[in-house]
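J.: Sequence and predicted structure below; questions after.
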Amino acid sequence: MLTILSITLAIATLLMLVIHPVTGVILLFISKPIIDATWDQPIVLEMPVTQIISGLVPIALLSRMLLANMDESLRAMPLRGLWILYVCYAGVFSLLIFYNQGPQSGANIFFRCLNGMTGFYMLQAFFHKAARLKIVLLAMVIGGLFPIGVGLYQIATGATWQAQNVEGISRNIGLYHDAITIRHYALQTILATLLLGSLFTHQHIVYSIGRLLYMATATIVMAKAYSKAGFLTLGIWAALWNGLQKRFVTISLMILLGLLVGTYYASQQLGDILQIFHKEIAFVDGKGDAHRTLNGRWYIWQTMFSEWVALDWLAKTFGSGKVALGAHNDYFQMLFHGGIVGLAIYVTLLGSIGFRILTNLREKVDPLTIAALMAFLCWLVDTIGLVPSSYSGYQWFIWGIIGLSLRRRALENAFVSVNTENTEIPNSISSHQISSTTREKEIPIGRFPILSDKTGV
C-alpha cells in the first residue's frame, strides 16, 4: 500500500515539476518523506522509488533552469559560476567511475552531485516572493507529519521496522534506512516552523502554541534516534537562533527547562544520551583512545587514506574512478571521487557560501539569514562523520534554504540601491532627515525583504 502511494506521489510530483514547477516543488517536500520510507522496495532496475525520483527531479527542472525567464533562470542564481563548475567537474569524475565500475555507478554519483545544485536553485528561483515562500514552508511543515507521526507511534508502542543500535542503545528510526533520514525531516520541520513564526505575523496565539508543541514533538522524535550530530546541531541552532536575535531571556529559560527536564529524566533518558557520547567523554577525560570516538570512523578514514596514498598521481589529482559512498566523511568521499581538484572545488564552494552568509549577517541580522547560517553549520557538522552530499532530500532542504536566503538578500540590496540612487536629497536637509528619508525609501511591504501575508504570488 505504501509503495503504491509512493509511486503515485512520485508521478504526480514529477509531472507538476514539468508543468508547473512551483506546485511540483511543494508536492516534492510533502511527498518525499513518504517516498523515502520505501527505500527497500525496488521498482525498476533494482532501484526504489526514492532513488528514481532523486534522479528525475533535476532532469525535470533542467529545462526550466536553462530556458526560463530571468526571474527563474539559472542566470539569476547566486554563486551560479561555482555551482556550474562543481557539477561540470562532477560529470568528469563520474565518467571515470562509469568507465571503472559501470554506467549505473557513474550516473548514481553524478546525480547525487547534481541534486546539490538543484536544491540550491529550486527555492531561490520559485519562492523568493513572500506568498510563495509561506506556501513552501508550510509544505515542509506538512511533510514532517508522516515521519514525526511514525516516530511518535514507535515511541508509544515500541514497534520496530528497522533495528539499528548505537553504543548498545536501540535507535528509533521509523521506516527509514538510517538515523540521518528521520533526523533530516525533524530538523527540516523545526526550521520551517521557526521561519513561519518569524517571517509571517498576525497569527493567533493558538497557532504559536501549536508551533511550539510541533517543534517539541519533532525534537523528541529526533532525540530518540540518538544521533550525535543531531544533538550537536540542535545545540548550535538554539544558540544561534536566540543569540543572534538577542533573546537572552529565552536562552535563560531554555537552560532552566533543560536542567529541569534533565533532572527529571536523569535516571533513563539523560543516561541514554550520555551513553552514546561515552567514548568522546572518556577521550576528553584522558581515559579513552581518540580512534574509538565518532563510532570508530577513524579506522575507516585511516584505511581510506592509506588506499588513497597508494594511488598514482593522476588518480590522486583527478579522481580514483571508485565509488566511495561509505567514506563517512564528505571530504574523503570527494577526495576519492574527484581527487585533489574535486576536493579543492568543493571546499571553495563551501567557503564561498559561508563567506556570503556571514557577510549578509554582518550587514543585517534577519531570520532567513540566521536560518541559512543554521543550515550551513548543520551541513558542516554532517560532513565530518557522514556524506550529506549523497542524500538528495537533505540537499534540497539545506541548499534550498541557503540559496533562498542569498537570493532574497541580493534582491533586497538591488532594490534599495536603485531607490537610493533615484532619491534626490536637498542641500538643506538635516542628517536626521536623511536617515529618515532612507528608511522611508526601503522596500515597502509586499516587496522583497519585508514579508506580508498579503503579498501577491
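T.: Arrived safely, thanks for sending. Residues are numbered from 1 along each chain as shown.
J.: use CA for all of it now, contacts and neighbours both
T.: Fine.
J.: so what's the spatially most central residue of the chain closest to, chain neighbours aside?
T.: When the chain is reduced to its mean C-alpha position, the nearest residue by Cα atoms, centre = their mean turns out to be Ile398, at 2.0 Å. Nearest in space to Ile398, with sequence neighbours left out and distances taken as Cα to Cα, 6 or more residues apart in numbering, is Ala375 at 5.5 Å.
J.: continuing past the helix or strand that neighbour falls within, what's the next helix or strand?
T.: Assignment of secondary structure by DSSP states H and E places Ala375 within helix 367-385. Past helix 367-385, heading to the C-terminal end, the next element that is a helix or strand (DSSP H and E) is helix 392-421.
J.: also this one, for the comparison:
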Amino acid sequence: MGLTSLAVCILSLAIRPFHGILITFILKPFIDAAFLTYVGPLRVTEIFGVAVPLLLLPRIWVFHGAKFSKMPFAIIATIYLFSNLVGLALIFESGNTIGAANVTFRILSGYLGFFVLPLFINDRRKFKLLLITLLIAGLYPLGTSLFQSFTGHAWYLRQATGFTRNVGVYHDAFAMRIFIIQTGTAILLYWSYFTSGKPFQKMILGAYGSICIVALYNLYSKSAILVAIIWYLVWTVFQKKYIWLLMIPFMVIALNLLSGEKLINNVAHVFYKEIGAVEGTIDQRHVLSGRTVMWKDYFNRWLEAPIYNKLFGDAVSGAPHNDYLRVLITNGIFGLLIYLFLLSSLFF
C-alpha cells in the first residue's frame, strides 16, 4: 500500500500539482505506515521526502515566480535557505554525505511548506476542499489508534513511563501526534469558517474532535499534552471564549471523577520525572527524557567552536530535539537570527 501510495503521489504532483497536493495529504498516512518498505537502499518515506520538494519547488519558481516574489516572507525565506548552504557545505566537507543529504531535503521541505499552500490554495472553495481533505486524511491514523484502544492489539510496542502508547501502525508517537494535530487543526478551521447555521456538521466535527483528544491522550506524550493545553489557552483567550476557558477545566474534573481519578493520575504519571525534579526527589537530568542534558551538551559544543563557526555554523549534523538549537549549531548566530525573523514574519 505504501509503495502504491508513493507512486500515486509522485504522478499526481507531476501532472496536476493542486490535486496532487490534496492526494498527497490523503495518502501520506499510508506512506508513513510503510516505513519498513524499501526500494533498493531507500525507504519509501525517504523517497517521498526527496520527491516532493524536487517536484514542487521548480514548478513554484518557474510558473509561480511572480506570485512567489510578492509573498511577504519570500525574501527572508530565500535568504534563510541560502544561509543553510553554508552549514551544509561544512557537513559535506566533513565527509558525512548521507547526513548532509538528509538535512538538505529537510530544509527544502520546510522551505516549501511556507509557500505551497498560499500559492495553490488561493480561494475559499479550495480552502474548504483542503480542510475536507485533511479531515479525510485523519481517518486512517485515528482509526488505527481507536482499534488499538479497543482491542489492545499493538502493531509496534512503544512504551513511555510504563504505559503502552497507541501509535497505531506507525514507527513512534511522533507520526501519530502530527496526524492528530493536523486533523484537529482542520476541525477547528472548518468549524470556524463553514459551519454557521449547520448544527449537524458541528455535531460530527465535535465527535471527530473527541476522537482526536482520546487518541492524543493515549499517546502518553508530554509534548502532545502540552500542545493541547497551549491550544486550549490560545483559543479561549485570543478568541475571548471565556466561558469555555472556565468550562473545560470543570469538564476535565468531571471526566476524571467518572474514570475513578484515573485521568489525572495517568497524566501525572507521564510527568512524574518533571514533578519529582520540582519536588527535589528526582535528578533534574532526567527531566524531558534527558533532553535538557542533550541540549546543554550541544550548546557547550557550540560555545567551544571557533568564532567563524559560531557565526555561520559548524559541520555538526545531529538531532538535538530542539529546532532552534539545531539551527544555531548548523547555521550559527546568523542563521538563527534569520530563522527567527522568518518565523516572526508569519505574524505580520
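T.: All right, it came through fine. Bear in mind the structure is a predicted one, so any value in this text is a computation, not a measurement.
J.: follow-up on the earlier one: hang on, isn't the residue nearest to Ile398 of the first structure packed against Ile402?
T.: Yes. Counting by Cα atoms under 8 Å, a contact exists between Ala375 of the first structure and Ile402, whose distance comes to 7.0 Å.
J.: Of the two, which one has the most company?
T.: More crowded of Ala375 of the first structure and Ile402, by other Cα atoms under 10 Å: Ile402, with 29 against 23.
J.: looking at it, the more buried one is touching Phe120, isn't it?
T.: Yes. Under the criterion of Cα under 8 Å, Ile402 of the first structure makes contact with Phe120 at 7.0 Å.
J.: what does the helix holding Ala375 of the first structure rub up against?
T.: Taking contacts as Cα atoms under 8 Å, 6 or more residues apart in numbering, the residues outside helix 367-385 of the first structure that touch it are 191, 195, 198-199, 229, 233, 236-237, 240-241, 244, 294, 297, 328-331, 354, 357-358, 360-361, 388, 398-399, 401-402, 405-406.
J.: which of these count as buried?
T.: Taking 16 or more other Cα atoms under 10 Å as the criterion, what is buried in the contacts of helix 367-385 of the first structure is 191, 195, 199, 229, 233, 237, 240-241, 294, 297, 328-331, 354, 357-358, 360-361, 388, 398-399, 401-402, 405-406.
J.: Alignment lookup: His177 of the first structure to the second structure.
T.: For His177 of the first structure, the aligned position in the second structure is occupied by His171, per TM-score structural alignment.
J.: can you pull the contacts of the residue nearest to the centre of the first structure?
T.: Contact partners of Ile398 of the first structure, counting by Cα under 8 Å, 6+ apart, are 119, 375-376, 379.
J.: For Ala324 of the first structure, state which of the residues you listed is nearest.
T.: Nearest to Ala324 of the first structure among the contacts of Ile398 of the first structure is Trp379, at 18.7 Å by Cα to Cα.
J.: what do we get in the second structure for the closest one?
T.: Structural alignment leaves Trp379 of the first structure without a partner in the second structure (criterion: TM-score structural alignment).
J.: Kindly report the same for Ala218 of the first structure.
T.: Taking TM-score structural alignment, Ala218 of the first structure has Cys212 as its aligned residue in the second structure.
J.: Can you tell me the closest non-neighbouring residue to Ala10 of the first structure?
T.: Taking Cα to Cα, 6+ apart, and ignoring the residues beside it in sequence, Ala10 of the first structure has Ile53 as its nearest neighbour in space, at 6.6 Å.
J.: swap in Ile340 of the first structure?
T.: Of all residues not flanking Ile340 of the first structure in the chain, Thr317 sits nearest, at 4.8 Å (Cα to Cα, 6+ apart).
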